[in-house]
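Trainee: need the 3D shape of this:
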Amino acid sequence: MTRIVLFASGSGSNAENIARYFSGNSAISVPLIISNKRDAYVHERARRLGIPSFTFSKAEFDEGSVVIDTLRTYEINFIVLAGFLLKVSQPLLDAYPGRIINIHPALLPKFGGKGMYGDRVHQAVVEAGETESGITIHYIDEHYDEGDIIFQATCEVLPEDTPEEVARKVHALEYAFFPEVIEKVIAKTFV
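Mentor: Presented below is the predicted three-dimensional model:
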């Protein structure tokens, strides 16, 4: 059994979608959700799903040991970032090499990097006059949004689309593809 932890900083809609997708799966489970924000709505989603959730400070994530100890307590094999806004620290990268993936709400390498998340990305896509956007699922490395790309899916951006409309289209791609891609990556990683 592969045990994944979901890291989330906000609402947690992707985290909930992933947890529900793997509920009852005999090969993959989601026994833990972690956030860097005590008031993030993801904690309420975790509570309703019956999944323990914890909050750690940026300093605790940077230093790593208390987070890694918690992951080991829950026998976590794989980390999935689902709307997690902190840069993953070197101790976590060292503890989970090649076993941390992220989803980004644009087609990397465009519209990535520090500070490019959520609505900021969709606003930038619209302002740049892009005709398409989408999602990128990628491995995490020591840089923001630069790890090897695993999967991309696209959606059309119409000239009249607002950032909110682009966000709606991108969220639909996230919900449709992220859990399936996680499952495929885990199948390849833990052969």
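
Trainee: from here on, contacts and neighbour counts on C-alpha atoms
Mentor: Noted.

Trainee: run a quick neighbour tally on the nearest residue to residue 78 once chain neighbours are set aside.
Mentor: Distances taken as Cα to Cα, 6 or more residues apart in numbering put residue 4 closest to residue 78, at 4.7 Å, once the chain neighbours are dropped. Residue 4 has 26 neighbours, counted by other Cα atoms under 10 Å.

Trainee: which SS class is residue 4?
Mentor: Here residue 4 is recorded as strand under DSSP: H, G, I helix; E, B strand; the rest coil.

Trainee: for the comparison step, fold the sequence that follows:
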Amino acid sequence: MNLGFLASHGGSAAKHLVAACHAGTLNATPLALVSNNSRSPALAWAREAGLQTAHLSSAKHPDPATLDHAILAFLTTAGVDTLVLSGYMRELGPQVLTHYAGRIINIHPSLLPRHGGRGMYGDRVHEAVLTAGDTESGASVHLVTQGIDEGPVLAQTRVPVLPGDTLDTLKARVQAVEGDLMLRALQDLARG
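Mentor: Down below sits the predicted model:
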């Protein structure tokens, strides 16, 4: 697999996967990272890791179709055949979705389908878990389709919601399992 990543902020799952590739734990080659945020820490660490990087956003490409095309052109020119979303906070356009259909994965900080869908990202998900009184949460890796968080779930890891949990403690517990879960899902995808 030739991996490309989309990240809006730190891209911690992507960073974990790049390290796994370099360590030989994941039989894949990390090639490129795109961020919609010019100040994304992911752009900096990806450059240091030798990946091709690009800042592609609606600020540079106000027309959604033009942005979609720019992202696709960058990824295909880099040789990417599998796309990983690592905290990417934008919807993908139809060109990218079609070109990489069945080869785009995302990690979501809940046990999908619970607490997924439009507007459910980041801290909002953990707040929803706590508000609902759930006794467990976790992370889900799923294939990306046109519907937000609606693609088939490839892997999940559960974590307990403990009495007295705050948004920060629950978030930390979920984030602690995300990298290995994404790695496992990609290893399974590579095996077919």
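
Trainee: any figure for the gap between the residue nearest to residue 78 of the first structure and residue 49 of the first structure?
Mentor: Distance check for residue 4 of the first structure against residue 49 of the first structure: by Cα to Cα, to the nearest Å, it reads 15 Å.

Trainee: so the equivalent of residue 64 of the second structure over in the first structure, which of the three states?
Mentor: Here residue 64 of the second structure is matched to residue 62 in the first structure, going by TM-score structural alignment. Recorded secondary structure, residue 62 of the first structure: helix (three-state DSSP).

Trainee: same check on residue 74 of the second structure?
Mentor: Under three-state DSSP, residue 74 of the second structure comes out as helix.

Trainee: report the contact partners of it.
Mentor: residue 54 (Cα atoms under 8 Å, 6 or more residues apart in numbering).

Trainee: repeat that for residue 36 of the second structure.
Mentor: Residue 36 of the second structure neighbours (Cα under 8 Å, 6+ apart): 7-8, 55-58.

Trainee: how close does it sit to residue 157 of the second structure?
Mentor: According to Cα to Cα, residue 36 of the second structure stands 28 Å off from residue 157 of the second structure.

Trainee: ditto for residue 182 of the second structure
Mentor: Residue 182 of the second structure is 10 Å from residue 157 of the second structure, by Cα to Cα.

Trainee: sticking with residue 157 of the second structure, tell me its helix or strand.
Mentor: strand 153-160 (DSSP states H and E).

Trainee: who are the packing partners of that strand?
Mentor: Packed against strand 153-160 of the second structure by the contact rule (3 or more Cα pairs under 8 Å, 6 or more residues apart in numbering; DSSP states H and E) you find strand 136-143, helix 167-191.

Trainee: give me that answer again for 6 Å
Mentor: Packing contacts for strand 153-160 of the second structure, counted by 3 or more Cα pairs under 6 Å, 6 or more residues apart in numbering; DSSP states H and E, involve strand 136-143.

Trainee: residue range for the strand it packs on in the first structure?
Mentor: Residue span in the first structure matched to strand 136-143 of the second structure, by TM-score structural alignment: 132-139.

Trainee: the matching stretch vs the second structure, average distance?
Mentor: Compared with the second structure after fitting, stretch 132-139 of the first structure deviates on average by 0.4 Å (mean Cα distance after the TM-score superposition for the first structure).

Trainee: for that stretch, list every residue counted as buried.
Mentor: 133-139 (16 or more other Cα atoms under 10 Å).

Trainee: what would these look like in a markdown table with distance to residue 189 of the first structure?
Mentor: Shown next, in a markdown table, are these (distance: Cα to Cα, whole Å):
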| residue | distance to residue 189 of the first structure |
| --- | --- |
| 133 | 28 |
| 134 | 25 |
| 135 | 21 |
| 136 | 19 |
| 137 | 15 |
| 138 | 14 |
| 139 | 12 |
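
Trainee: which one of the residues you listed sits closest to residue 174 of the first structure?
Mentor: residue 135 (6.7 Å; Cα to Cα).

Trainee: residues in contact with the closest one?
Mentor: Residue 135 of the first structure sits next to 104-107, 152-153 when contact means Cα atoms under 6 Å, 6 or more residues apart in numbering.

Trainee: what do you get for residue 30 of the first structure?
Mentor: Listed by Cα under 6 Å, 6+ apart, the contact set of residue 30 of the first structure reads 3-5, 19.

Trainee: with distance to residue 42 of the first structure added, can I get the residues you listed in CSV?
Mentor: Output for the contacts of residue 30 of the first structure, formatted as CSV (distance: Cα to Cα, whole Å):
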residue, distance to residue 42 of the first structure
3, 19
4, 16
5, 13
19, 11
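
Trainee: farthest-apart pair in the residues you listed, please.
Mentor: 3 and 19, at 11.3 Å, using Cα to Cα across the contacts of residue 30 of the first structure.

Trainee: so those two - more neighbours on which side?
Mentor: Comparing residue 3 of the first structure with residue 19 by other Cα under 10 Å, the one with more neighbours is residue 19, at 25 against 18.

Trainee: ok, and the closest non-adjacent residue to the more buried one?
Mentor: Counting by Cα to Cα, 6+ apart, residue 30 is the residue found nearest to residue 19 of the first structure once chain neighbours are left out, at 5.9 Å.
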